[in-house]
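J.: Sequence and predicted structure below; questions after.
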Amino acid sequence: MTVFGCAGCDAVLSGQLAQVALPVHVHQKWGNGLLPVLMEPGTYAVDLEPSGPPWLSWSEIGADEAAARGVFAPARALSFGPPGAIVIAPGDARGTVLIPDRCGGCCCGLDGRDGPNLACAQCGQPVATRIDDCSLWQAVWFAPNAVRALPDNQPTGRTTGWDWQKWQSVPPVAPDGRWSPRWAAAVRAGLAHLLAASEGTPVALPNGPITDTFGHALDALLPAGTPTKTVTLAGPGLPTREFTGRILLVPQHPQTRERWLASTTAKTVPMPADAWKQLASSGEPLLLPVTGGLPDGVQRDDPLPRYPWEPLRPDWGVFLHTLARIPAVREPWLRRIYDRVKDHPYARPF
């Protein structure tokens, strides 16, 4: 476990936290209402990309320098601030106070536009940014150079095994019938990797949840024709099969972000563990009428399973952010897709 303290005075600024992978929806903007807390209580994640000012435009940076920083397609601007911002749940913050003149926001709360808006209550140094405005995931971001890990004798809480049965799956549909923003972000990031793995040729999808998830977007973005590759779900707990000529949808470890079967020569498409588990276990059990108590394994028919009230549309922001960081986007066919979505973000299938 890790406890973060102020780099200036060593005051404790967090509870005990276990490190997990950075959520794929970390920078997502969704809808116009309040979103839940980004991080599970008792966890933290590190963003390895630079954050904060100074910001430079693409024309100032140039393609070669941007590629050296891991960005391979034009973006409006890139941060040249320090990497390593640490994100936690607001409820896990300790010993901080708001900085009144840095509490700007767009509508319903704080969006961090004025820089760090939380100070260490002991020494007064700015240490973090609270985010809770509408359309943004609620979080506290520790500035990379403002905090440090304090000595802690508790176990780290990190595991590297593939005990997938203990993973939580993300429900695709929210209680109000809208698509879950977490599900939407996971699918959009996966779509970017799936396009790159297709190499611009049609792909065959298995009937069922994978087609329901990716089929509409791939039909719109890839040319029609005879598929040359088949998309297959692969991962722990699934039968091992011949992977030649297949694109594998594989899970990323929820704590280490390692891809399952990372050593394979087959093309792999990473999916967050919670989204991968949903695809791997999304078959609906048969609803059987019974009398008396419900035996184990029988699902109630009330309430009915949730179904969305509109088609799934890829989140173009997450899609572009992910695609820009895949080297294959420099290939002409994929760059055309990137530019098309960037210039017309609400056209089909977005």
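T.: Perfect, I can see it now.
J.: can we go C-alpha only for contacts and neighbour counts from here?
T.: Fine.
J.: what comes into contact with the helix or strand that contains residue 3?
T.: Using DSSP states H and E, residue 3 sits in strand 3-6. Applying C-alpha atoms under 8 Å, 6 or more residues apart in numbering, the external contacts of strand 3-6 come out as 11-17, 120, 127, 146-152.
J.: just stretch 199-209 next, same as before
T.: Residues contacting stretch 199-209 (C-alpha under 8 Å, 6+ apart): 211, 215, 222-232, 279, 282, 333-334.
J.: Pull up the distance across that stretch, start to finish.
T.: End-to-end distance for stretch 199-209: 23 Å, by C-alpha to C-alpha, to the nearest Å.
J.: now it: how far from the chain's centre is it?
T.: Centre-to-centre, stretch 199-209 and its host chain are 22 Å apart (C-alpha atoms, centre = their mean, to the nearest Å).
J.: residues of that stretch that come out buried?
T.: Neighbour-count burial for stretch 199-209, counted by 16 or more other C-alpha atoms under 10 Å, picks out 201-205, 209.
J.: what's the answer for stretch 174-189, then?
T.: For stretch 174-189, the neighbour count (16+ other C-alpha under 10 Å) marks 174, 178-189 as buried.
J.: Comparison target below:
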Amino acid sequence: MFACAGCGTELTAPVSRITLPVHTHHGGWEELHPALMEPAAYAVDPRPTGPPWRSWEEVGEELAARQDVYAPAYFVSFGARNRIVIAPGDSRSMALIPEKCEGYCRGVDGRAGPNLACEGCGRAVATRVDDCGSWQTVWLEPEAVVRCPSGLPAVPPPGWDDLERAEHRVPPVEPDGSWSRRWEAAVGVALAHLVVATGGSPVTLPDGPVAELLGHAVALYLPVGPGGRSVGLAGPGTGTPRPRPDVLLVPRHPLTGAAWRPPGDDGAVVPLDSGIWAYFVHPGETSPMPATGVLPPGVLRDDYPLPSFPWYPLTPHEWAFEHTLIGLPAVRSLRMRGYGNQGA
């Protein structure tokens, strides 16, 4: 758990660390979102986030690179690194600071800095974000809190085998028929890595779900067609296609964030949100009909409803793509400049 660095008041429930979700900063505009984090979990963002912000023209390329921004962006964050994010339900003993509760239209967005104070000493310790377009979060300031043991037994960390659990898969379509916001963000992040891995070259996608779901999104940023660099799907339990494609789409570990790699393989890989990767590899039941035979006498047929299909193809979250790309050092090469000059 985390406690106030000033007075020791416990500020969170017991939490265990997982990797920062790739969709953390990327939501749907003017939509209310659920909590980003699962209960009893926390993650750390290594990049500077939040205010104060400075323009690219004011900062310059060298100073921006120190802030992990390697291509022109509208604004560069000079906020704290290693801010800690938890689910709002895991926060304890904190009160809103009324004069810091600015937002866009439906809540607070943290634009004025920390807006939660420790109830023990009044010190500003965290930022509550719940405005439209943002996932519900509480961000603990790294200099204002300290870690302390909860006294509870450690929970076994998730492993690669957990990716096969049905509840780990993230469907691409929401119940209302729209594309999953998590998918839109995750695809944007993966595409930034794919652009770097291929150097902007044409690509060839594998037949099946990858081409069906990602073909439109990839074509927005890379030429797609015969003769391009081959892309394939690989990961734990599935092995590696033979011959090995030029680039492998692999899962990010749900605990460490490390990209899966085949043993002894140092070829190009593109990390993908493990929940999205798991859906590609283990889509689950696709038909309610029995493979053979007929229903027993007297049993009425009860088909599942047809799955929802959005009326437009899956489009990556533009800010997720740009935010990820400008944070990759390879974007500084002249060959990659054209992908990083739109601003963020």
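T.: All right, it came through fine. This is a predicted model, so every value here is computed, not measured.
J.: all strands of the stretch 1-150 of the second structure, in order?
T.: All strands of the stretch 1-150 of the second structure, identified by DSSP state E, counting those that start in this stretch, fall at 2-4, 16-17, 41-45, 53-55, 75-77, 83-86, 94-96, 116-118, 124-129, 137-140, 145-147.
J.: want to throw those into JSON lines with distance to residue 256 of the second structure and mean neighbour count?
T.: Listed next are these as JSON lines, based on distance: least, C-alpha to C-alpha, whole Å; neighbours: other C-alpha atoms under 10 Å:
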{"stretch": "strand 2-4", "distance to residue 256 of the second structure": "20", "mean neighbour count": "24"}
{"stretch": "strand 16-17", "distance to residue 256 of the second structure": "9", "mean neighbour count": "16"}
{"stretch": "strand 41-45", "distance to residue 256 of the second structure": "10", "mean neighbour count": "19"}
{"stretch": "strand 53-55", "distance to residue 256 of the second structure": "29", "mean neighbour count": "14"}
{"stretch": "strand 75-77", "distance to residue 256 of the second structure": "25", "mean neighbour count": "22"}
{"stretch": "strand 83-86", "distance to residue 256 of the second structure": "15", "mean neighbour count": "24"}
{"stretch": "strand 94-96", "distance to residue 256 of the second structure": "29", "mean neighbour count": "19"}
{"stretch": "strand 116-118", "distance to residue 256 of the second structure": "29", "mean neighbour count": "24"}
{"stretch": "strand 124-129", "distance to residue 256 of the second structure": "24", "mean neighbour count": "25"}
{"stretch": "strand 137-140", "distance to residue 256 of the second structure": "20", "mean neighbour count": "26"}
{"stretch": "strand 145-147", "distance to residue 256 of the second structure": "19", "mean neighbour count": "18"}
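J.: need these in TSV with distance to residue 156 of the second structure, can you?
T.: Compiled in TSV, those are given as follows (distance: least, C-alpha to C-alpha, whole Å):
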stretch	distance to residue 156 of the second structure
strand 2-4	20
strand 16-17	10
strand 41-45	13
strand 53-55	39
strand 75-77	35
strand 83-86	19
strand 94-96	29
strand 116-118	31
strand 124-129	28
strand 137-140	25
strand 145-147	19
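J.: Out of these, flag the one nearest residue 287 of the second structure.
T.: strand 41-45 (35.0 Å; C-alpha to C-alpha).
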